[in-house]
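Undergrad: Sequence first, then the predicted structure:
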Amino acid sequence: MRLAVVGAGWAGMAAAVEAASRGIDVTVFESARTLGGRARALPAQLPDGTPLTIDNGQHILIGAYSDTLALMQRVGLDLSQALLALPLALPHTDGSGLQTPAWAAHWPAPLDALAAIATTRSWRWRERLALVNASLRWQRQGFQCDPQLTVAELCARLPARVVQELIEPLCVSALNTPTVDASAAVFLRVLRDALFGKGFAGFSASSLLLPRTDLSRLFPDAAAEWLLRHGGSTQMRIGTRVSTLRPLRNAMDAGPRRWRRGL
């Protein structure tokens, strides 16, 4: 079997690795000269001509992203060298905001998150308790809710400061959608994985994982090298734009006709 993957972003490279591991001959087409799609490195230079590499967007992983981390490990990345793990923190410029204390940084989930909530200096005790109670209630409910519910509706009873300083920034960063439009069901799954889930490869589920290298080398380049080593007839067509996809109607129709004749 032969497979064409259009786009060498993170999803495209993940698909190519999975297909090649199953013995499929893969050809990856990418219009850009750099792998990674929307999360890639870009060559640039300073006004004085000094070359430098910048990222196309800053992406932060968390320890709960076990499938992504397992895939990175699968293509040969040493996660401890590729990623810097930091405790969960959403600080403000004045030092306030949600931050995991150093003494709880290595506690298992959800104890580390509960410690961060309990020690948030800018929140009153009733605000902390309201979030803890809501989180435990969502856990008892299996982190499930009415699929039509929005995040704003889900958190309507939480104190305004908790919503403004935690729920809204977490919702926008995780779902790229404001709370009035975001799905509460999806948001609860994010909370389940990030605050109550299991980590991977020694990382806490809520740990913030910052790249130690540029985004192309963080996964797409390593995936391409893995494909060329293990992918048999795999080809990487970099700088090749695919503008049209056309079904091979004759080839598609030939199989069913032969199948019917076989009956």
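TA: Cool, the structure landed.

Undergrad: going forward, measure contacts and count neighbours with C-alpha atoms only.
TA: OK.

Undergrad: and residue 21, how many neighbours?
TA: 14 (other Cα atoms under 10 Å).

Undergrad: do the one 10 residues further on as well
TA: Counted with other Cα under 10 Å, the neighbours of residue 31 add up to 17.

Undergrad: How about the contacts made by it?
TA: Counting by Cα atoms under 8 Å, 6 or more residues apart in numbering, residue 31 makes contact with 7, 238-242.

Undergrad: what about versus this one:
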Amino acid sequence: MTPVTIVGGGWAGLAAAVELTSHRIPVTVFEAAGQLGGRARTVEVNRYRIDNGQHLMLGAYHEMLRLMHIVGVNEEDVFDRLPLELFMTGLRTTPVRISLPRQPAPLHLVSGLYRATGIKFSEKMDLVRLCTSLLLRRDTTDRDISLAQWLEQHRQPDSLRQRLWEPLCLATMNTPLDEASTRLFLRVMRDVFTRQSRDADLLLTRRDLGAVFPEPAGRYVEAHGGTIRMKHRVNALRISEYAISAVSVAHQNVLSDHVILAVPPSTCHRLLAPHPILLPLAETIGAIPAAPICTIYIQYASGTTLGRPLIGLVDTTAQWMFDRARNGQAGLMAVVISGAGNHMDADKKTLAETVIREMALLFPHWPPPVDWHVIREKHATFVARPEVNAMRPANRTPVRGLWLAGDYTATGYPATLEGAIRSGIAAARGVMQESGAA
């Protein structure tokens, strides 16, 4: 069996590579960039080593944790695992705090909602009724609708929608409440809250994203006979009699009976479209809309702290802020703006100054910042609308031996790192089954 060719060294491609390597199937990974990790990678800016956007992992990310274990990463070395605490504050709202106790699921959620502060008793009852219906009776929707519609059907008041559901929706889906798929949101909520209480834990990175999975995964693959080719761009696919035969790299054909395309939708469209048998699939993938994420890193004096790992923001430009002290970066705050908006058109200096002014109003005792840096990822995720979720392709393609991997595929999850990893694993298992190696 020729090595399985994996195009793309992001989290999906590396998940496929690790899964295949762990079954003693040789792989060759081609990555166009000079480092692994894709959109969830580590970058160096001036004197900072920061992530290309702030990511939050949860205890429910079982496949991510499994692959980390395979490649030799101990959870305790890269994460602090803490019970879920949501603290939402804003310029014109009463702060909300929901903290989950160490109790069996889903009792921990109901108990945490009862004990929440900043929420009226009637609102707590609205939340408990909704969550009881969702978690215990497995409430489902026959037709996927927007999360805003679903919350209206379940009589959630505007105050909860603004202070709780909208920030949670943006954090989970990178899509506004009025557009987001209820089916995807409920899938995540059930995985997080219904199985075991540890699934709701926050996994807060103590290292940069590169050290969490991409770099150890690359070392694992190479240590077990695989090949990682950095700065190698795949320009074309070679198809013969409805089966993949090779990929073109630097004008040379690399023979392969099995290829996994683990690249962004735009790149995937470019590689698929020249082949008539793949054109309908290419057009579907090309029509999947993308949503941005903007992260403003603001450096304050080293003694500046949030007093907690992260907070949700209401009535401000941004929706979430993370204290990077756990990453050894005291005083560095990562402020996240999810989804599209005017912030994507503003120049970086204007955007940073706007966010810094808002932080000064929220935290008047903080000193002025000493530095800032803006990272915009224009194609961070797919837009998680119901109709877009229905468009997402399967891992298998009409061409024998050609597979897709990426968080945009039909994982049942929104565009998360766990979704990307699950997609890569599914593609790898498809290859093994097709080749008889399963």
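TA: Nice, I can see it. Note that this is a predicted model, so its numbers are computed, not measured.

Undergrad: on that earlier part again, most neighbours out of the contacts of residue 31 of the first structure, which is it?
TA: Counting by other Cα under 10 Å, top hit in those: residue 7 with 22 neighbours.

Undergrad: quick one: that one from residue 36 of the first structure, how far?
TA: 9 Å (Cα to Cα, to the nearest Å).

Undergrad: Ok, residue 155 of the first structure next?
TA: Applying Cα to Cα to residue 155 of the first structure and residue 36 of the first structure gives a distance of 36 Å.

Undergrad: related to what we said a few turns ago, with secondary structure and distance to residue 114 of the first structure added, can I get the contacts of residue 31 of the first structure in CSV?
TA: Formatted as CSV, these follow (DSSP: H, G, I helix; E, B strand; the rest coil; distance: Cα to Cα, whole Å):
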residue, secondary structure, distance to residue 114 of the first structure
7, coil, 41
238, strand, 47
239, coil, 48
240, coil, 49
241, coil, 49
242, coil, 49
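
Undergrad: Export these to JSON lines and append columns for distance to residue 230 of the first structure.
TA: As requested, the contacts of residue 31 of the first structure are exported to JSON lines (distance: Cα to Cα, whole Å):
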{"residue": "7", "distance to residue 230 of the first structure": "20"}
{"residue": "238", "distance to residue 230 of the first structure": "19"}
{"residue": "239", "distance to residue 230 of the first structure": "22"}
{"residue": "240", "distance to residue 230 of the first structure": "23"}
{"residue": "241", "distance to residue 230 of the first structure": "25"}
{"residue": "242", "distance to residue 230 of the first structure": "25"}
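
Undergrad: Looking at residue 155 and residue 36 of the first structure, which one has more neighbours?
TA: Higher neighbour count among residue 155 of the first structure and residue 36: residue 36, with 26 against 18, using other Cα under 10 Å.

Undergrad: residues contacting the residue nearest to that one when sequence neighbours are not counted?
TA: Nearest residue to residue 36 of the first structure in three dimensions, chain neighbours excluded: residue 9, at 4.1 Å (Cα to Cα, 6 or more residues apart in numbering). Shown in contact with residue 9 of the first structure (Cα under 8 Å, 6+ apart): 35-40, 220.

Undergrad: And for residue 214 of the first structure?
TA: 40-41, 53-55.

Undergrad: Just to be sure, which of those are found in helices?
TA: Nothing among the contacts of residue 214 of the first structure maps onto helices, per DSSP state H.

Undergrad: Which of those residues fall within strands?
TA: Counting by DSSP state E, the part of the contacts of residue 214 of the first structure found in strands is 41, 53-55.

Undergrad: Let me see the ranges of the helices in the stretch 51-200 of the second structure.
TA: 62-70, 75-78, 107-114, 121-136, 147-153, 158-160, 166-173, 182-193 (DSSP state H, counting those that start in this stretch).

Undergrad: Using JSON lines, lay out these together with distance to residue 220 of the second structure.
TA: Shown next, in JSON lines, are the helices of the stretch 51-200 of the second structure (distance: least, Cα to Cα, whole Å):
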{"stretch": "helix 62-70", "distance to residue 220 of the second structure": "9"}
{"stretch": "helix 75-78", "distance to residue 220 of the second structure": "16"}
{"stretch": "helix 107-114", "distance to residue 220 of the second structure": "38"}
{"stretch": "helix 121-136", "distance to residue 220 of the second structure": "39"}
{"stretch": "helix 147-153", "distance to residue 220 of the second structure": "41"}
{"stretch": "helix 158-160", "distance to residue 220 of the second structure": "46"}
{"stretch": "helix 166-173", "distance to residue 220 of the second structure": "30"}
{"stretch": "helix 182-193", "distance to residue 220 of the second structure": "29"}
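
Undergrad: got a list of what the residue positioned nearest the centre of the first structure touches?
TA: When Cα atoms, centre = their mean is applied to the first structure, the residue found nearest the centroid is residue 61 (5.7 Å). For residue 61 of the first structure, the contacting residues are 208-210, by Cα under 8 Å, 6+ apart.

Undergrad: Excluding sequence neighbours, find me the nearest residue to residue 69 of the second structure.
TA: The nearest residue in space to residue 69 of the second structure (Cα to Cα, 6+ apart) is residue 75, at 7.8 Å.

Undergrad: er, residue 95 of the second structure I mean
TA: According to Cα to Cα, 6+ apart, the nearest residue to residue 95 of the second structure is residue 89 (4.4 Å).

Undergrad: just checking, the one you found touches residue 320?
TA: No: at 9.8 Å, residue 89 of the second structure and residue 320 do not qualify as touching, with contact defined as Cα atoms under 8 Å.
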